[in-house]
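J.: I would like the atomic coordinates for the input below:
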Amino acid sequence: MSNQLVRDLEHLAGQTASKEGYQIVGLHVLANTNPMTIQVQIRQKDGTDVSLDDCSGFSFPMETAIENSNLFKASYILEISSPGLSDILKTDKEFETFKGFPIEVSTKNKENIEVIQSGLLHTRSKDHLLINNKGKVSKIPRENVIQVRLASPTG
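T.: Predicted coordinates for the structure are as follows:
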């Protein structure tokens, strides 16, 4: 499968998604399967969650666009999905949902050096992130937080 064909498909998928109110997060062509599989991951333009109905609803316009483009002569399977959850927490909703989960927090110290702290997510306020590390709650100023990532329970 040529790189140009994949780029053309990415462009086509981007245009189709935009018309339907989505954006493309990922596109993979599995040419080694029979029939070939085209996997497209979508996200809502406004950032809201993608439902099963969204994936199902986008399938027909995407399939129609592929068929009308004549990019592929061979048969294929089209799979539409959401990208799933990221392991990096960003929104208030994510911080509320994962309260009590193990996390790794990248922070910058007074010397502006990155430091990683581990613990359980306690809460996030407008000014601070609180994590529980073996029963001791640490209060980290939000301006010092670089990134908060979900961690495995075993580290």
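J.: make it CA atoms for all contacts and neighbour counts henceforth
T.: Will do.
J.: for the strand ranked longest in the chain, name the packing helices and strands.
T.: Longest strand in the chain by number of residues, with DSSP state E as the criterion: strand 114-124. With contacts taken as 3 or more CA pairs under 8 Å, 6 or more residues apart in numbering; DSSP states H and E, strand 114-124 sits against helix 92-97, strand 102-108, strand 128-133.
J.: for comparison, sequence B:
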Amino acid sequence: MAKKRTVDIVEAFALPIVEENGVELVDVEYIKEGQDWFLRVYIDKENGITLDDCQAVSEALSKKLDETDPIEESYYLEVSSPGLDRELKKDKDYEKFKGRMIQISLYEPLDGKKMIEGELLGLEGNAVVIKVDERHNLEIPREKIGKVKLAVIIE
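T.: Model (predicted):
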């Protein structure tokens, strides 16, 4: 089964389960690492998730996946938080995290840099807009971006 189709099926199964448990479905990944396949489901909620949240979603989702058996190969199911440095993938992520510091990894250097950090101002059309300093905003087309994640600020 194609990776994209697997992710779509798992998202459809996971959505009602996460809603029942009062958490948000952030992302689903189905990736091969070495010889093993991993189905990773990332969940979150306003004040952060607990191990109990992860366990409840994991048990319910595992039961649903066992009943329907949509994935041919064997895999490991992992349910966890997206972490402090979570990746921004969906348009709603850019809205939710406006005003936060982000790190952008580029496919090719821009002004000699492949990594740019700044305050997220949002999306404009197909570009991520950040404030790099008090006088300069930068619009970076999404097709030039490899990854966008929240910056972890240690004070």
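J.: give me the TM-score for these two chains.
T.: Once superposed, chain against chain, the TM-score is 0.53 (TM-score structural alignment, normalised by the length of structure 1); 104 aligned residues with a CA RMSD of 3.4 Å.
J.: returning to what we had before: to D54 of structure 1, which of the helices and strands packed on strand 114-124 of structure 1 lies closest?
T.: helix 92-97 (20.7 Å; CA to CA).
J.: that closest one packs against which elements?
T.: strand 114-124.
J.: list the buried ones in the strand it packs on?
T.: Buried residues in strand 114-124 of structure 1, counted by 16 or more other CA atoms under 10 Å: S118, G119, L120, L121, H122, T123, R124.
J.: again, but for stretch 108-119 of structure 2
T.: In stretch 108-119 of structure 2, counting by 16+ other CA under 10 Å, buried: M115, I116, E117, G118, E119.
J.: report the distance from that stretch to the chain centre.
T.: Here stretch 108-119 of structure 2 shows a centroid-to-chain-centroid distance of 21 Å under the convention CA atoms, centre = their mean, to the nearest Å.
J.: what do you get for stretch 27-45 of structure 2?
T.: For stretch 27-45 of structure 2, the distance to the chain centre is 11 Å (CA atoms, centre = their mean).
J.: same check on stretch 61-70 of structure 1?
T.: Centroid separation for stretch 61-70 of structure 1 versus its chain: 25 Å, with CA atoms, centre = their mean.
J.: same check, this time on stretch 129-147 of structure 1
T.: With CA atoms, centre = their mean, you get 24 Å for stretch 129-147 of structure 1.
J.: give me the residues contacting that stretch.
T.: Residues from elsewhere that reach stretch 129-147 of structure 1 (CA atoms under 8 Å, 6 or more residues apart in numbering): 88-89, 105-109, 118-124, 126-128.
J.: stretch 134-154 of structure 2 too?
T.: 84-89, 100-108, 117, 126-132.
J.: S2 of structure 1: neighbour count?
T.: A total of 6 residues lie near S2 of structure 1 under the criterion other CA atoms under 10 Å.
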